[in-house]
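K.L.:
Pasted the sequence and its predicted model underneath.
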Amino acid sequence: MRHWFRSAQQRKIAALLLIFCLLPSLVPAQAASKPPQVRAASYIVMEFQSGRVLAEKDADVPRPPASMTKMMVEYIVMEKVRRGELHWEDQVTVSKHAAGVNEAQVNLVPGEKRTILELFTAMSVYSANDATVALAEKIGGSEEAFVGLMNRKARELGMTHTHYHNATGLDNHFYADPPNVLGSHVMSARDCALLARRLLKDYPEVTKIISQPRIVFRKGEPRQQRLTNWNLMLPGLRFYYPGVDGLKTGHTRNAGYCFTGTAVKNGMRLITVVMDTPAESTRFTATKQLLDYGFSQFTLKTFLSGGQVIPGYERVPVTDGVVPEIPLVTDHPVVFPVEKGQESRYTLHVDYIKRLEAPLRAGEVVGTLRILYDGKEMRNPDPIPVRVLQDVEKASWWELFFRKIGEEVSGLFS
């Protein structure tokens, strides 16, 4: 070596070159890049299928949501229609209270009759406040009663930083007679994303309505109106983004410009929320930044198909069973978003919720599946049930006696 590198300086250079060559194998794989700097008071990016949050900022801070409130009205209407308690062709007679709500509206007049579908479409596409109140009164009997239903549904869906004061998200001064409901009207970015996810998951058919760039209200009538969707990221509109098919904008002086958006690319759907951005254009450019980040940095990985035995849990011991070991499965596919190039750092782990002791029945839930990244649990709002693949009857005392003897003899020889 002294012949090859005669000076100390040459030896130092050689050592540095060696470290440089080995560096790629020593440094762990690079994680996803940092989320973009977004001009919003709070935001969140959520992958739809798993509910995993890919990025967030102040996502649990309650803020005025403006017309993003109407996502809850959409959810309740869709629920009533699915249950058969409402029908799209049902007629609604517009009240003086509903017709008197100011701001974005379709100029309903007292006594006018419109179908549930017409009002729902006007609310979802054009954010029509008069149509929203008319729907609320149809379902609840009054807007106040309907707001009570909204707040109960929010608690049921796990929205812990939400409280509704009215059905529209408007400030009180837009009402001639505002609902008499106590408390501030707020939602968090996380709650908006949770609600959007449930709406799309439970009632995917809603996208046929909310994804329309333009509609005609009272088509063919003297008071016909052509309305453009406030979601300007839809096809043919100013901030078009491929794959966007929803969801709901909002704006008041107190709320700023807000937007809950969703888009699909390469089979992966993302949900984004931006709250209190400074301008109408910003809510869309900020959403584009978040969508670009999510789609460029993450990909969906299928860990298990439905009914597949969980790797590492093919032979799980069962106490007192006629068979000593059984496999564990999940009953639906396990698909999770992972950072591109990081797939190998994810593993699966079962947390048992009961002792594996015979008798057991096929399909019985015995635990939940956790997804780990470098051994640390990933936050996943949907528990993944782990089930027994087969029936296991309790062994007789005679079988257990001889099994015990066999184990002891085997232990002596081993």
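P.N.:
Cool, the structure landed. Remember, it's a predicted structure, so these values are computed and weren't measured experimentally.

K.L.:
alpha carbons only for contacts and neighbour counts from here, please
P.N.:
Noted.

K.L.:
How are the helices of the stretch 201-350 of the chain distributed by residue range?
P.N.:
Remark: helices assigned in the stretch 201-350 of the chain by DSSP state H, counting those that start in this stretch are 207-210, 280-297.

K.L.:
Would you mind finding the most buried of those?
P.N.:
With neighbours defined as mean count of other CA atoms under 10 Å, the helices of the stretch 201-350 of the chain peak in mean count at helix 280-297, which reaches a mean of 20.

K.L.:
list the helices and strands that one packs on?
P.N.:
strand 42-47, strand 256-265, strand 268-277 (3 or more CA pairs under 8 Å, 6 or more residues apart in numbering; DSSP states H and E).

K.L.:
let's bring in a second model and compare:
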Amino acid sequence: MKRQYWLKLTILFIVIMSFFLFKIEKPVTANELGDDFVKEAKSAILIEVNTGKVLYEKNAHEKRSPASMTKIMAIYLVLEAIDKGQIKWDDVVTVSEHAASYGGSQVYLEPGEKMTVEDLFKCMVIASANDATVALAEHVAGSEELFVKRMNDKIKEWGLQNTVFIEPTGLAEKDEGHYSTAYDMAMIARELLRKYEKETTKYSSIYEDYIRKDTPNPFWLVNTNKLVRHVPGIDGLKTGWTSSSGYNLTATMKKDGMRLISVIMGETSSSQRNYDTVKLLNYGFSQYEAYVYRPKDYVVDEYDHILLTPRKVKVIIKEPIVFVVKKGEKPEGLTEKFTYEINRKGVSKNEVIGKLEIIQNDQVVYTVPLYVDEDCKKASIFEVLNRLLKNIFFN
């Protein structure tokens, strides 16, 4: 009995000491860095664009005044209108008295002044011009009010619960009913960059430019986001400041095939806001990497039907399936499930025919649409007969 007592005591001592002698490694979660990581920010978040994975967050769902980060939603709607052919880059917009009267950041548009959509877009994205933003809103939707309705409709479509816009520029404050969160702003920016990355960063990465260049009154546009000039790789996205909101910034950077978005809200100075933004992005790129699980144009299946031309088509994904993982790690335990349906009358290569699901631990963790690799149409009667004869005689 005495020997068993001392044996148990020895084992207990070894177990206790192991907690002090050995460090147990585990993945860092979004909260383990602590709020002090970006101490001066009232709220913050860091996400990866492709997956939406949150890499860090601090008070990310706290409602605050977004200030001119509101314009990220305006940027999306303008690019969507261009994409749908509703407006064009070279459309000439006549500035209304209402748009010209907007205060805050502006390029001093005159009532009746004519400017192209592209130049107004530059003014909005680079210089955060409120007058240009309202002029674009009126051109896209017919009125500022209808444009704001589109903004809020899109927010509902994306399922964001803590954002309401009452005007398109960000001059309005939270106590007026105009608010968002770091999380929602990151998701709005994610939607923008997933659909219109090239179009957005083409302009948001410009540090300086001119409008009215060949007139007696040229205007120098200087980007309110100084990081696009001073930090290689940062190519957007939008600053925001009012005396109530403090210094805000939604920034983005792409490196080694991975794009991150950081949102900082409520800082006391632009320099601290910029410092914390770079700190978040450096953390993300130093600790995480993009793991390509399936490449672009990956063939999921091959479909063969005698009534189609071509008879055989490949079922593919158009974009790569990418997981964000801690550096040196790989996602484990993944399985695939796909479903699709091809109309025997034919299908376009741009038409979604089904979906591929990636499953881990009995949970769907990734879903992508499926397409055929080329247009296919209903085969003619002669093509079908020819195939039948070949099957009979040359099977």
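P.N.:
Happy to help now that I have it. Since we're looking at a predicted model, the values are computed, not measured.

K.L.:
re the thing from before, could you dump the helices and strands packed on helix 280-297 of structure 1 into a markdown table with mean neighbour count added?
P.N.:
As requested, these are arranged in a markdown table below (neighbours: other CA atoms under 10 Å):
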| stretch | mean neighbour count |
| --- | --- |
| strand 42-47 | 27 |
| strand 256-265 | 24 |
| strand 268-277 | 27 |
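
K.L.:
Can you say which of those strands is nearest to Pro213 of structure 1?
P.N.:
strand 256-265 (14.0 Å; CA to CA).

K.L.:
how big is the offset of that closest one relative to structure 2?
P.N.:
Superposed on structure 2, strand 256-265 of structure 1 shows a mean distance of 0.8 Å to its aligned residues (mean CA distance after the TM-score superposition for structure 1).

K.L.:
Helices of the stretch 1-150 of structure 1, start to end?
P.N.:
Assigned helices in the stretch 1-150 of structure 1, in chain order: 8-26, 70-83, 96-99, 116-126, 129-140, 143-156 (criterion: DSSP H, counting those that start in this stretch).

K.L.:
Ok, which of those helices comes nearest Arg197 of structure 1?
P.N.:
helix 70-83 (10.5 Å).

K.L.:
who's in contact with that closest one?
P.N.:
Under the criterion CA atoms under 8 Å, 6 or more residues apart in numbering, residues 86-88, 120, 123-124, 127, 132, 136, 150, 167-169, 195-196, 199, 203, 206, 248 lie in contact with helix 70-83 of structure 1.

K.L.:
For the residue nearest the centre of structure 1, which non-adjacent residue is closest in space?
P.N.:
By CA atoms, centre = their mean, structure 1 has its centre lying nearest to Arg197, at 3.8 Å. In space, and not counting its chain neighbours, Arg197 of structure 1 is closest to Phe48: 6.2 Å by CA to CA, 6 or more residues apart in numbering.

K.L.:
quick one on the thing from earlier: distance to Leu108 of structure 1 added to the helices of the stretch 201-350 of structure 1, as TSV?
P.N.:
Compiled in TSV, these are given as follows (distance: least, CA to CA, whole Å):
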stretch	distance to Leu108 of structure 1
helix 207-210	20
helix 280-297	26
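
K.L.:
Pro278 of structure 1 matches what in structure 2?
P.N.:
Aligned counterpart of Pro278 of structure 1 in structure 2: Thr268 (TM-score structural alignment).

K.L.:
Would you quantify the distance from its match to Val38 of structure 2?
P.N.:
Using CA to CA, to the nearest Å, one gets 12 Å for the distance from Thr268 of structure 2 to Val38 of structure 2.
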